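[1] dropping the sequence and predicted coords here.
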Amino acid sequence: MTHRPQLRIPATYMRGGTSKGVFFRLEDLPEAARVPGAARDALLMRVIGSPDPYGKHTDGMGGATSSTSKCVIISKSDVPDHDVDYLYGQVSIDSAFVDWSGNCGNLSSAVGPFAIANGLIDPARVPHDGHCIVRIWQVNIGKTIVAHVPITDGEVQETGDFELDGVTFPAAEIPLEFIDPSDDGDAGAMFPTGNLVDTLDVPGVGTFEVTMITAGIPTIFLRAADLGFDGTELQPAVNDDRALLQKLETIRAHGAVRMGLIDDVSKAATRQHTPKVAWVAPAKGYMASSGKAIAASDIDLLARAMSMGKLHHAMMGTASVAIATAAAVPGTLVNQAAGGGDRRVVRFGHPSGTLRAGAEVRCIDGIWTVTKAVMSRSARVLMEGRVRVPAEG
């Protein structure tokens, strides 16, 4: 039997926000993987180590969680007034599947630093000190992200004193602007049904009041109390309960149909990344997963969200956009949980601590839209060089 040597592909392993992923320049990928299709998916799954029936990713770069099973492909952009294209793949852990249906808000913070360090930004635009503004075209959802990347001595600054709950060590702050982060299409698409609150009937599970929104990422919000929660749940309380996970997945599947994302609940398994299911509750003190005490006075509301079938250890960046946007619209379940009224900025409690995010919304002729959502993250390079992947054949 002839054994072929492994492929050696230039790559960078990066943390962005509370996620980690393997970053590639499009031009560095094998030719067959430079275009969408089976070859690209197979390559990224092998890089991550999926599918892994053991759920460990021992033979790959993944971390066997939704936050660490990610790949990013970056290239120079042909979209006017944008610097780079950012394509994100969420790799399933235990099945042969890459979900391209949404963005990763956390890894969005690493795109600007990667682009600058890998020569995708004109050096003349990079200041000696200050911030380099990188305009990113998010390919998965066709939206603009503006990253304000800190620069020191002409290079990306990675260390700093910005603390992000869910990340162990402080780093440099990277402000992000998500421009027009709701879906395009029919009027009122930010709320797919045209309603701020809907009644969702889930056969075999129950009937729930929900807010369904497509801002940042399609999200189905429920009241924590309606699920038997109080909003202070940490991962073990949810992720160790298989019956509860199945209940939440069933709600997600029926919500996806109601939002028009799929036409039958059976198709939810092929769209694992979106929509998200989240629940909210009024502010209440609790102990974060790190042991840090969060006081009710520290936050406006509590929020928890599911990602790839499990409770997220912190909060997805895209879901943070959804939370901030929904909180800014009077009458949504998120706004109600935050105490109602007009809110341009909200601070919410998640399993790892707290997060502050803002959104600018407007209502014209009864139709709500969001023009911009803003939050800060941090990012840094963990390793760079070449990732090795067994050659096929």
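    On my side now, so go ahead.
[2] all contacts plus neighbour counts: C-alpha atoms, from now on.
    Will do.
[3] tell me the contacts of residue 333?
    Neighbour list for residue 333: 197, 210, 211, 221, 222, 223, 280, 326 [criterion: Cα atoms under 8 Å, 6 or more residues apart in numbering].
[4] second one coming, line it up with the first:
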Amino acid sequence: MAHVPQVKIPATYIRGGTSKGVFFRREDLPARAREPGAARDALLLRVIGSPDPYAKQIDGMGGATSSTSKTVIVDRSARDGHDVDYLFGQVSIDSAFVDWSGNCGNLSAAVGPFAISNGLVDPARVPRDGVAVVRIWQANIGKTIVAHVPMTNGEVQETGDFELDGVTFPAAEVQLEFMDPAAEEEGAGGSMFPTGNLVDDLEVPGLGTLKATMINAGIPTIFVNAEAIGYKGTELQDAINGDPKALAMFESLRAHGAVRMGLIKSIDEAAKRQHTPKIAFVAKPVGYTASSGKPVAAGDVDLLVRALSMGKLHHAMMGTAAVAIGTAAAIPGTLVNLAAGGGERQAVRFGHPSGTLRVGAEAVKVEGEWSVAKAIMSRSARVLMEGWVRVPGDSF
């Protein structure tokens, strides 16, 4: 019996923010996987180890959570004013599906460092010491991200004393600017609030009618009040991820919100759009103990937020959802803004399961429409391993 040998593909395994992913230069991918399509999806599924009915991804690079089942493709950009194009693929764990519908804000922090280290940025734009400014075209959502990457002795600086809740060890700070973060989603008309309202009455069978803020910023996100669905906003992962009824409730809420936002036409389509929209719940500040054992006092934060990613409560906060939180907090009258005490604000610090995070955004209202020029937050990134990944030659 003939056996097909494995194929070696240059790749880098990187932690970006509170996520991990396998990064590729587009030019290093096998020719048939450089363009969108079945071959590319099949390759990335096999790299990550999906679909896996055991939900462990033992035979791949994935870590069996939404935060670690991720892939990134980076290429030199032909777009004016940009250095690189960044494409993100969220790989399903238990089904043969790669979701290309949104960005990963956490891995965005690793794109600039990866691009510099892999020769994708004009060397003339990279200082030997100081901060390199990398302009990134986020191809999934058609938005610009500006990464400020520290450089030391001609190399990307990865070590440092910047601490990020949800990441065990300190590293170098990478500041990200998400420019004009209102997502231009199909069916949403490019509007920050696709329904035209800051708060909607969202009817969900089995739950009744809930107040909801549905926003396109960073990533399409549906916010509801914690108390309206029986929570306090202090929950950690085990309180929700071990409760099948709760997970089903959140998925129903997410699906009905997606229809209302115009992202899908029927709730049946939600299963094929797992990455977006996100569902989150907010509450006013109270003290709690983070998953690390660190105490978070009510006075440490402006509000509490918990968010689900790929059907499970996230261990910290998705970077794109943090952009949505910062944007919504800056707009008086949204549920996020009201949970933070209302009024105008240019930054917000929120509590999540692993601790706290600060994100800044400035909103302005022009001719009755809200807009945000940019949202700003800091993450960190570190290369964990580089070399080649191997996949069976007949797997894609």
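    Received it, and whenever you're ready, just let me know what you need. These figures come from a predicted structure and were not determined experimentally.
[5] which of the contacts of residue 333 of structure 1 fall within helices?
    Secondary structure of these is defined by DSSP state H; positions in helices are residue 326.
[6] which helix is the longest one in structure 1?
    helix 242-258.
[7] what's the separation between residue 241 of structure 2 and residue 233 of structure 2?
    15 Å (Cα to Cα, to the nearest Å).
[8] do residue 86 of structure 2 as well
    Taking Cα to Cα, one finds residue 86 of structure 2 at 33 Å from residue 233 of structure 2.
[9] re earlier: average gap between the longest helix of structure 1 and structure 2?
    Its aligned residues in structure 2 lie a mean 0.3 Å from helix 242-258 of structure 1 after superposition (mean Cα distance after the TM-score superposition for structure 1).
[10] in structure 2, what stretch matches that helix?
    Using TM-score structural alignment, helix 242-258 of structure 1 lines up with residues 244-260 of structure 2.
[11] try stretch 89-102 of structure 1
    Under TM-score structural alignment, the match for stretch 89-102 of structure 1 is residues 89-102.
[12] in the matching stretch, which residues are buried?
    89, 90, 91, 92, 93, 94, 97, 98, 99, 100, 101, 102 (16 or more other Cα atoms under 10 Å).
[13] let me see the contact set for the last one.
    By Cα under 8 Å, 6+ apart, the residues touching residue 102 of structure 2 are 88, 140, 141, 219, 275, 276.
[14] cool, the fourth one as well?
    Residues in contact with residue 92 of structure 2, defined by Cα under 8 Å, 6+ apart, are 50, 51, 66, 69, 98, 99, 310.
[15] 7 Å instead, please
    50, 98 (Cα atoms under 7 Å, 6 or more residues apart in numbering).
[16] and what of the second one?
    The contact partners of residue 90 of structure 2, taken as Cα under 7 Å, 6+ apart, are 69, 70, 71, 98, 99, 100, 275.
[17] returning to that earlier point: now, the buried residues of stretch 89-102 of structure 2 that are in strands?
    89, 90, 91, 98, 99 (DSSP state E).
[18] closest to residue 286 of structure 2 among those residues?
    When these are ranked by distance to residue 286 of structure 2 (Cα to Cα), residue 90 comes first, at 33.0 Å.
[19] any idea how far the closest one lies from residue 303 of structure 2?
    In terms of Cα to Cα, residue 90 of structure 2 sits 28 Å off from residue 303 of structure 2.
[20] re the thing from before, the more surrounded of residue 241 and residue 233 of structure 2?
    residue 233 (25 against 16; other Cα atoms under 10 Å).
[21] mind checking which helix or strand the corresponding residue of structure 1 for the more buried one is in?
    Mapped onto structure 1 by TM-score structural alignment, residue 233 of structure 2 lines up with residue 231. Using DSSP states H and E, residue 231 of structure 1 falls within no helix or strand.
[22] hang on, the earlier thing: Serialize the contacts of residue 90 of structure 2 to a markdown table and add fields for distance to residue 106 of structure 2.
    Shown next, in a markdown table, are these (distance: Cα to Cα, whole Å):
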| residue | distance to residue 106 of structure 2 |
| --- | --- |
| 69 | 13 |
| 70 | 11 |
| 71 | 12 |
| 98 | 18 |
| 99 | 16 |
| 100 | 16 |
| 275 | 14 |
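[23] give me every residue that touches the residue nearest in space to the middle of structure 2.
    Among the residues of structure 2, the one closest to the centroid is residue 104, at 3.1 Å (Cα atoms, centre = their mean). Residue 104 of structure 2 makes contact with 88, 319, 320, according to Cα under 7 Å, 6+ apart.
[24] kindly report the same for residue 178 of structure 1.
    Residue 178 of structure 1 touches 144, 145, 146, 372, 373, 374, counting by Cα under 7 Å, 6+ apart.
[25] how about the fifth one, what's its partner in structure 2?
    Across the two structures, residue 373 of structure 1 finds its equivalent in residue 375 of structure 2, going by TM-score structural alignment.
[26] what's the neighbour count on that match?
    So residue 375 of structure 2, with other Cα under 10 Å, has 27 neighbours.
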